[in-house]
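Trainee: Sequence and predicted structure are below.
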Amino acid sequence: MHIDQQISHNLRRIRKAKGLTLEKTSELTGVSKAMLSQIERGVSSPTVARLWQIANGLDVSFSSFISNESSPVENLNNATVSAIHSLENWVNDDLYVNVIFPFEASVGFEVYELGLKENYEHKSDPHNIGVIEHVICISGKMAVYCDGTWHVLGNGQAIRFSGAQTHSYKNIGNGHAVFHDIIYYPQNHN
């Protein structure tokens, strides 16, 4: 299933599971009822920032919108092999997102592989309080903006920071920058 279809399906599923109308979902997320309806019908594709806004408003993980429901045992023999050249996981022309492990309440985190095209900067709005991000540069050279400063990462280098602040990821090298992002949610998070 293409990422847009996955988002559409999961938004509708999450909203109905919480017993919410589009109007109530709009109130909680700050996203218009019309836009939510368009996303659910697959007519509109939300930006990453808009999807985070919806996730925060509904108090769910980001990966709950872009992942398939899966079995409790997952075989990830190729987890270290980047699938960055697969077109279906590119959110836009500059940002690649692949869910390695979707959010699971029993462990409280989700794991992503992200790719940034050369010179691309992705800005992220603050997440809910208590969310901690762990960024590990897998290849390329990148910088992470948090706590008011840029932190440069090369292959194998990592940083941990509070996701409850505006933060950015920027490719500052040649070619793609690929990194893993482990996002921890506090125990009261769904």
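Mentor: Yes, it's here. Small disclaimer: the values here were computed from a predicted structure and weren't measured. Numbers count the residues shown, from 1 in each chain.

Trainee: CA atoms for contacts and neighbours, from now on please.
Mentor: Fine.

Trainee: Identify the residue nearest the spatially most central residue of the chain in space, chain neighbours excluded?
Mentor: Nearest to the mean C-alpha position of the chain, by C-alpha atoms, centre = their mean, lies residue 62 at 4.9 Å. Among residues not flanking residue 62 along the chain, residue 55 sits closest, at 5.6 Å (C-alpha to C-alpha, 6 or more residues apart in numbering).

Trainee: Neighbours of the one you found, how many?
Mentor: 21 (other C-alpha atoms under 10 Å).

Trainee: here comes the other one, which I'd like you to weigh against the first:
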Amino acid sequence: MQSVGDYLGQALKQLRSERGWSLDRAAQACGVSKAMLGQIERAESSPTLATLWKIAGGFKVPLSAFIAAPPNELEVRQAEQLRQRPTSDAMLVAPLFPFDPRYGFELLELTLPAGYERLSEPHDTGVTEHVTVIRGAMALLVNGHWQALEQGAAVRFAADAAHGYRNPGSEPAVIHNLICYPAAQSR
């Protein structure tokens, strides 16, 4: 099985190649240094989640494009087997359904460790997130306010504004995050 770092590096290199971008051009588009992009491509460095989001935004692709390939039809996926730490961030990610342009969304299982907090910069215009708390409890930052969410709670919000995730508890919180991309951005 291919390591997360190797997959991420190959995906980044392939996207650059498909677009005919140099490392300089990619760095300009992503707001990430040329040196860092080169290290990621060579699997010499694991980016933070914030850096990976910047790269995805610069290439106008969903985050899961760097984590896993879309599954085959009728492929049964087990979160336990998919759970990984794709960045240097403490959050675990299981790409249940990586982005597929036919559908325009990605479905991720996120495990937020106890005491974890992640502030996210705005995604592209029109991106929406649908968060469902599967286990534990969390707080979601939307419109400048933290909203407590208990197990079983579900909420949809415009992710094209700053938002955040927090686990104030002493046990990990597990959520499903369905991220929908407008048709123009889901290429």
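Mentor: Perfect, I can see it now. Predicted model, so just to flag it, every value in this text is computed and none were measured.

Trainee: Can you calculate the TM-score here?
Mentor: Scored against TM-score structural alignment, normalised by the length of the second structure, the superposed chains reach a TM-score of 0.92; 185 aligned residues with a C-alpha RMSD of 1.8 Å.

Trainee: just to revisit the earlier point, isn't the residue nearest to the centre of the first structure right up against residue 53?
Mentor: No - counting by C-alpha atoms under 8 Å, residue 53 is not a contact partner of residue 62 of the first structure; they are 9.3 Å apart.

Trainee: how much does the longest strand along the first structure stray from the second structure?
Mentor: The longest strand of the first structure (DSSP state E) is strand 95-104. In the superposition with the second structure, the average deviation recorded for strand 95-104 of the first structure is 0.6 Å (mean C-alpha distance after the TM-score superposition for the first structure).

Trainee: How far away from the center of its chain is that strand?
Mentor: Strand 95-104 of the first structure has its average C-alpha position 7 Å from the chain's average C-alpha position, going by C-alpha atoms, centre = their mean, to the nearest Å.

Trainee: Would you mind listing the buried residues in it?
Mentor: Along strand 95-104 of the first structure, these residues count as buried under the neighbour rule (16 or more other C-alpha atoms under 10 Å): 95, 96, 97, 98, 99, 100, 101, 102, 103.

Trainee: Tell me who's in contact with the alignment partner in the second structure of the last one.
Mentor: Alignment note (TM-score structural alignment): residue 103 of the first structure maps to residue 99 of the second structure. Applying C-alpha atoms under 8 Å, 6 or more residues apart in numbering, we find residue 99 of the second structure in contact with 62, 64, 65, 69, 70, 105, 106, 107.

Trainee: Going along the chain, name the strands of the first structure.
Mentor: Using DSSP E, strands in the first structure cover 95-104, 109-116, 121-124, 132-139, 142-146, 149-153, 158-162, 167-171, 177-184.

Trainee: now those strands as JSON lines including distance to residue 25 of the first structure?
Mentor: Output for those, formatted as JSON lines (distance: least, C-alpha to C-alpha, whole Å):
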{"stretch": "strand 95-104", "distance to residue 25 of the first structure": "21"}
{"stretch": "strand 109-116", "distance to residue 25 of the first structure": "23"}
{"stretch": "strand 121-124", "distance to residue 25 of the first structure": "21"}
{"stretch": "strand 132-139", "distance to residue 25 of the first structure": "25"}
{"stretch": "strand 142-146", "distance to residue 25 of the first structure": "30"}
{"stretch": "strand 149-153", "distance to residue 25 of the first structure": "35"}
{"stretch": "strand 158-162", "distance to residue 25 of the first structure": "26"}
{"stretch": "strand 167-171", "distance to residue 25 of the first structure": "26"}
{"stretch": "strand 177-184", "distance to residue 25 of the first structure": "24"}
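
Trainee: Which among the ones you listed is found nearest to residue 36 of the first structure?
Mentor: strand 121-124 (20.1 Å; C-alpha to C-alpha).

Trainee: Could you tell me which residues make contact with the counterpart of residue 122 of the second structure in the first structure?
Mentor: Per TM-score structural alignment, the equivalent position to residue 122 of the second structure in the first structure is residue 126. Going by C-alpha under 8 Å, 6+ apart, residue 126 of the first structure touches 163, 164, 165, 166, 167.
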